[in-house]
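output the structure for:
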Amino acid sequence: MDKNGKSRHSVWLSDDVWREVDALYKLDNCPTRNEFVEKALRQYCGRLHAERTGAYLPRALQEVLEGTLGVFGDRLGRLLFKLVVEHNMTNHLLGGDVDMTRDEYSKMRGSSVREVASTHGNISFKDVLLFHQEE
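This next block holds a predicted model:
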């Protein structure tokens, strides 16, 4: 074993493969053919592990995605909180100004649930306003 903790191993390669290694190892910024071969073997072993486990992401990519999604989730949470505060204020303004019985409210809620479900949430204030103006 040398000072880097590596041991010598005999590997038999075809001349074509060795010529390819010889041509490419410098392009990959490897100082030696041995480093190039070791990187290639590690990559191939990683691929084989990925095929066995079914889900393989390099750790660096996984950490970047988790960080990005975490920031995105935090931002969405803050935006949703602001939206709910505005919605609550609107509810209080309307609730203080509208005379409606519990039965009327229940009917409107049921109608709203059906409308949102049938349009997949694609409803605008303009559509609702035009609906009520036609009544």
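
hey, let's count contacts and neighbours off CA atoms from now on
Noted.

please report the distance of residue 46 from residue 126.
Relative to residue 126, residue 46 is positioned 55 Å away (CA to CA, to the nearest Å).

please state the offset of the helix ranked longest in the chain from the chain centre?
For the chain, the longest helix by residue count, based on DSSP state H, is helix 59-97. With CA atoms, centre = their mean, to the nearest Å as the basis, helix 59-97 stands 16 Å off its chain's centre.

quick one more, to check against the first:
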Amino acid sequence: MEKAKKIKFPLWVTPKTMETVKEMYKDDDCRSQSEFIEKAIRAYVGYLRADNSPGMLPNYMVSTMKAIVDSSDTRMCRMLFKLAVEMAIMMNVLAAYCDVEEESLANLRQECINEVKRINGTLGFEDAYHWQKD
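Okay, here's the model as predicted:
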């Protein structure tokens, strides 16, 4: 890939801005202050274009949203794992003390599937209690 030819031009910035460039360019893995400034210009142009194009999100926004979703997924997976462990314990305790015929268990499973579908998955203990008593 051919390297793009660069041009040299005067740049007027405040001393504070130049101090910031000197402090930050190595932190951004740039080889020079010019590379840092060029990256900053590209990032700002991308930001401006994203504001003018409502269908596009700026990269920083996409990466932030992805990090939030990934973190949420991780927490949810951990909670689902913990719930599965608790359910396994509960089912084993119940199975050890309940004498339920396989046919009754199959019927109960189908009734529970239908009930959970009907109430859109928001079954609480009180709901199950009242359902069993009716």
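
once they're superposed, tell me the TM-score.
Remark: TM-score between the superposed chains equals 0.61 [TM-score structural alignment, normalised by the length of the second structure]; 98 aligned residues with a CA RMSD of 2.8 Å.

quick one on the thing from earlier: more neighbours: which of residue 46 and residue 126 of the first structure?
Taking neighbours as other CA atoms under 10 Å, residue 46 of the first structure and residue 126 compare with residue 46 leading, 15 against 9.

can you say which helix or strand has that one in it?
Assigned by DSSP states H and E, residue 46 of the first structure belongs to helix 33-53.

may I have the secondary structure class of residue 55 of the second structure?
coil (DSSP: H, G, I helix; E, B strand; the rest coil).

how many neighbours does it have?
Residue 55 of the second structure is flanked by 7 other residues according to other CA under 10 Å.

how about residue 49 of the first structure?
Other residues close to residue 49 of the first structure by other CA under 10 Å number 13.

contact partners for the residue positioned nearest the centre of the first structure?
In the first structure, the C-alpha nearest the mean C-alpha coordinate belongs to residue 69, at 5.8 Å (CA atoms, centre = their mean). For residue 69 of the first structure, the contact set (CA atoms under 8 Å, 6 or more residues apart in numbering) is empty.

name all residues that make contact with the residue located most distally from the centre of the first structure.
What lies farthest from the middle of the first structure is residue 99; by CA atoms, centre = their mean that is 45.5 Å. Not one residue lies near residue 99 of the first structure by CA under 8 Å, 6+ apart.

and what about it, helix, strand or coil?
coil.

corresponding residue for it in the second structure?
For residue 99 of the first structure, the aligned position in the second structure is occupied by residue 99, per TM-score structural alignment.

how near is that match to residue 121 of the second structure?
From residue 99 of the second structure to residue 121 of the second structure the distance is 27 Å (CA to CA).

same check, this time on residue 112 of the second structure
With CA to CA as the criterion, residue 112 of the second structure and residue 121 of the second structure are 10 Å apart.

more neighbours: which of these two?
When residue 112 of the second structure and residue 121 are compared for neighbours, residue 112 comes out ahead with 14 against 10, by other CA under 10 Å.

by how much does the helix or strand encompassing residue 112 of the second structure deviate from the first structure on average?
Counting by DSSP H and E, the element that carries residue 112 of the second structure is helix 102-118. Here the mean offset of helix 102-118 of the second structure against the first structure after fitting is 0.5 Å, by mean CA distance after the TM-score superposition for the first structure.
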